[in-house]
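# The following comprises the amino acid sequence and a computationally predicted model.
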Amino acid sequence: MSDTGRKNFSDKVSETVKPDSQKGVFEKGKETVTDYADKAASAVTPKSEKGLGQSVVDSATKGRDEANAKSNSKSFGETAGEYVEAAKEKVSDAAEYISSSITGAKNDAAAGAEKK
């Protein structure tokens, strides 16, 4: 059972159990809209006005969302490390390009000198 204006718990369960690959475009769109509406209603409804079931579902959803946010976020060190690795790749690419350009120029100069 859900509070007025909230998504029914059984609807949430059935949406979660059914794989996205079996859902149509309109069904996915409806779920997205009703999920956002339910999150908004959760945020604006004071705890004192929520039923026991809705309080439990909201707490579980909030915990899941926070856990997902933490697992998806990278630390500053990880992000910096990725930038350093990308910079190393670019420097290596530039050095390879310059080396091949110089080698090509040397080969062209030698070939030109031999023709004379």
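Received, thanks. Numbering: from 1, shown residues only.
# Going by C-alpha atoms from here, please, whenever you check contacts or count neighbours.
Noted.
# what about Y83, distance to V91?
Computed as CA to CA, to the nearest Å, the Y83 to V91 distance reads 12 Å.
# Closest to the centroid, which residue in this protein?
Centroid-nearest residue in the chain, with CA atoms, centre = their mean: N72, separated by 7.0 Å.
# mind checking how far that residue is from E82?
Distance from N72 to E82, by CA to CA: 15 Å.
# again with V13
Remark: distance between V13 and E82 (CA to CA) = 38 Å.
# Next, the contact list for the residue nearest to the centre of the chain, please.
By CA atoms under 8 Å, 6 or more residues apart in numbering, the contact list for N72 is empty.
# roughly how far apart are it and E66?
Going from N72 to E66 by CA to CA gives 10 Å.
# Stretch 48-66: how far from the chain's middle?
24 Å (CA atoms, centre = their mean, to the nearest Å).
# let's bring in a second one:
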Amino acid sequence: MSDTGRKDFTDKAAEAVKPDSQKSYLEQGKEKVTDAGDKAASYLQPESNKGVGQSVSDSFGHGTDKGEAKSNTKSFGESASEYAEAAKEKISEAAEYIGSSLGGAKTDAEKTAEKK
């Protein structure tokens, strides 16, 4: 049972079980709108005004929201590691370029010295 104006958790479960490929565009649109409204209400409605079922459902939903956010973002360490690897590659490329440029300059200098 849900609180007044809130989406019933049995409806949420039924929507989750039915694949999107079997839903009409109207059903999918309605779900998105009602899900967004219910999610907003879950954060705005004080815990003291929620029934037991609604409180449990909201707690589960909030945990899922945090899990999705975590799985969709990289940790600072992962991002820093990727940037460090990219920097190492660029430094290596630059060193290679400088080395080949200096090697060419040395060869040119030796040829000029031989001509004198």
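Thanks, I have it. These numbers were taken from a predicted model, which means no experiment stands behind them.
# Specify the helix with the largest residue count in the second structure.
As assigned by DSSP state H, the longest helix anywhere in the second structure is helix 76-115.
# number of nearby residues for the closest residue to D20 of the first structure other than its chain neighbours?
Leaving aside its sequence neighbours, D20 of the first structure sits nearest to K28 (CA to CA, 6 or more residues apart in numbering; 7.6 Å). Other residues lying near K28 of the first structure total 15 when counted by other CA atoms under 10 Å.
# Run through who's touching the helix or strand harbouring K28 of the first structure.
For K28 of the first structure, the host element (DSSP states H and E) is helix 25-44. Outside helix 25-44 of the first structure, the residues that touch it by CA under 8 Å, 6+ apart are 5-7, 15, 20, 58.
# could you give the angle of whichever helix or strand comes after it to helix 25-44?
Under the assignment DSSP H and E, the closest C-terminal helix or strand after helix 25-44 of the first structure is helix 52-72. With axes from the mean of the first three to the mean of the last three CA atoms, to 10 degrees defining the directions, helix 52-72 of the first structure sits at 100 degrees from helix 25-44.
# how close does the helix holding K28 of the first structure sit to the second structure?
Here the mean offset of helix 25-44 of the first structure against the second structure after fitting is 0.9 Å, by mean CA distance after the TM-score superposition for the first structure.
# how much space is there between V33 of the second structure and S21 of the second structure?
18 Å.
# Of these two, which one has the most company?
Set V33 of the second structure next to S21 and count neighbours by other CA under 10 Å: V33 wins out with 11 against 8.
# And stretch 76-90 of the second structure, how far out from the chain middle?
In terms of CA atoms, centre = their mean, the centre of stretch 76-90 of the second structure is found 18 Å from the chain centre.
# And for stretch 103-116 of the first structure?
Going by CA atoms, centre = their mean, where stretch 103-116 of the first structure is centred and where its chain is centred differ by 52 Å.
# got it, and stretch 53-68 of the first structure?
20 Å.
# Could you give me the buried positions within stretch 9-19 of the second structure?
F9 (16 or more other CA atoms under 10 Å).
# Name the residues that touch it?
Under the contact criterion CA under 8 Å, 6+ apart, stretch 9-19 of the second structure has outside partners 1-2, 31, 54, 57.
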